[in-house]
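Colleague: Got a sequence here, can you build the structure:
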Amino acid sequence: MNPLFPAYAALAAAIVLEVTGSSLLQKSQQFSKLMPTLGMALCFAASLYFLSFALKTIPLGVAYAIWAGLGIVLTTVVSVVIFRMSLDIAAIVGIALIVAGVLVMNLLSGSVVH
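Modeller: Predicted coordinates:
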């Protein structure tokens, strides 16, 4: 098995948990609802744990760019689908630029571990 697989699997778990935590933060209504608040705290803590595992192999700048970039995209998708947020063209272009930056970093940068 490729030694990068567990690192990127941990990074994927960190991203999913961060997006879930952010969604629960919205549902916590400024920490006034106990269960979403507890779920949010657990998801954020677990996200950082998995991110730290990924950092054993993936450089910090690369891992954080992927974590933040995909987190933004997935959080936006959740916001549109679940919370019925609408996006204007500037928001769509901005998100596309974030995705482009993550792709350029991963496909073209020599600082990324492949």
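Colleague: going forward, measure contacts and count neighbours with C-alpha atoms only.
Modeller: Noted.
Colleague: check which helix or strand covers the most centrally placed residue in the chain.
Modeller: The centre of the chain sits closest to residue 71, judged by C-alpha atoms, centre = their mean, with a distance of 2.5 Å. Residue 71 is part of helix 60-81 when elements are defined by DSSP states H and E.
Colleague: quick one, helices of this protein?
Modeller: 4-27, 34-54, 60-81, 89-108 (DSSP state H).
Colleague: how far does the last one sit from the chain's center?
Modeller: Going by C-alpha atoms, centre = their mean, to the nearest Å, the spacing between the C-alpha centre of helix 89-108 and its chain's C-alpha centre is 14 Å.
Colleague: Residues contacting it, please?
Modeller: 62, 65-66, 69-70, 72-73, 112 (C-alpha atoms under 8 Å, 6 or more residues apart in numbering).
Colleague: same question, stretch 30-49
Modeller: 13-18, 20-25, 27-28.
Colleague: run this one through as well so I can compare:
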Amino acid sequence: MLTSWIYLIAAILFEVSGTTCMKLSQGFTRIVPSVLIFVFYGLCFTFFTFALKKLEVSVAYSVWAGLGTILIAIIGIIWFRESATFIKLMSISLIIIGVIGINASK
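Modeller: Model (predicted):
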């Protein structure tokens, strides 16, 4: 079971890396980030598939989507200098509450 959680964490990190490369690719005009999008997403879905062998899909997907969204929002704020409005920060908090709620319901 621990291995499945490690696979899930790896899937999240690869998904976040792929999404970050989408931004860095500037609409597929930069070759290295453009290629890395496909590499990272391929690895993401591979590890996510491994994680689903033992984890419930509702739990795994909510953690994957929720933590991925939170990490991308944080990267956007810190690295890409996106706004950190009150509503954005409260929404991130609600995502965290939702992920905890789904995990608590199993």
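Colleague: Kindly provide the TM-score of these chains.
Modeller: Here the TM-score for the pair of chains, by TM-score structural alignment, normalised by the length of the second structure, is 0.96; 106 aligned residues with a C-alpha RMSD of 0.8 Å.
Colleague: on that earlier part again, would you turn the contacts of helix 89-108 of the first structure into CSV with distance to residue 4 of the first structure?
Modeller: Below are the contacts of helix 89-108 of the first structure laid out as CSV (distance: C-alpha to C-alpha, whole Å):
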residue, distance to residue 4 of the first structure
62, 13
65, 17
66, 14
69, 19
70, 18
72, 23
73, 23
112, 11
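Colleague: Any chance of a PyMOL selection covering the buried ones in these?
Modeller: PyMOL command restricting those to the buried ones, with burial defined by 16 or more other C-alpha atoms under 10 Å:
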select buried, resi 62+65+66+69+70+72+73
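Colleague: what's around the residue mapped onto residue 24 of the second structure from the first structure, how many residues?
Modeller: Using TM-score structural alignment, the equivalent of residue 24 of the second structure in the first structure is residue 27. Using other C-alpha atoms under 10 Å, residue 27 of the first structure is surrounded by 17 other residues.
Colleague: what span of the second structure lines up against the helix holding residue 71 of the first structure?
Modeller: Going by TM-score structural alignment, helix 60-81 of the first structure sits over residues 57-78 in the second structure.
Colleague: how big's the offset between that stretch and the first structure?
Modeller: On superposition with the first structure, the mean distance recorded for stretch 57-78 of the second structure (mean C-alpha distance after the TM-score superposition for the first structure) is 0.7 Å.
Colleague: what does that stretch rub up against?
Modeller: The contact list for stretch 57-78 of the second structure (C-alpha under 8 Å, 6+ apart) reads 8-9, 11-13, 15-16, 19-20, 51-52, 82-84, 92, 95-96, 99, 102-103, 106.
Colleague: Relative to the whole chain's centre, how far out is it?
Modeller: So, by C-alpha atoms, centre = their mean, the centroid of stretch 57-78 of the second structure is 4 Å from its chain's centroid.
Colleague: again, but for stretch 71-89 of the first structure
Modeller: The answer for stretch 71-89 of the first structure is 13 Å, by C-alpha atoms, centre = their mean.
Colleague: mind listing what's buried in it?
Modeller: Neighbour-count burial for stretch 71-89 of the first structure [16+ other C-alpha under 10 Å]: 71-76, 78-79.
Colleague: Right, I'll call it a day here.
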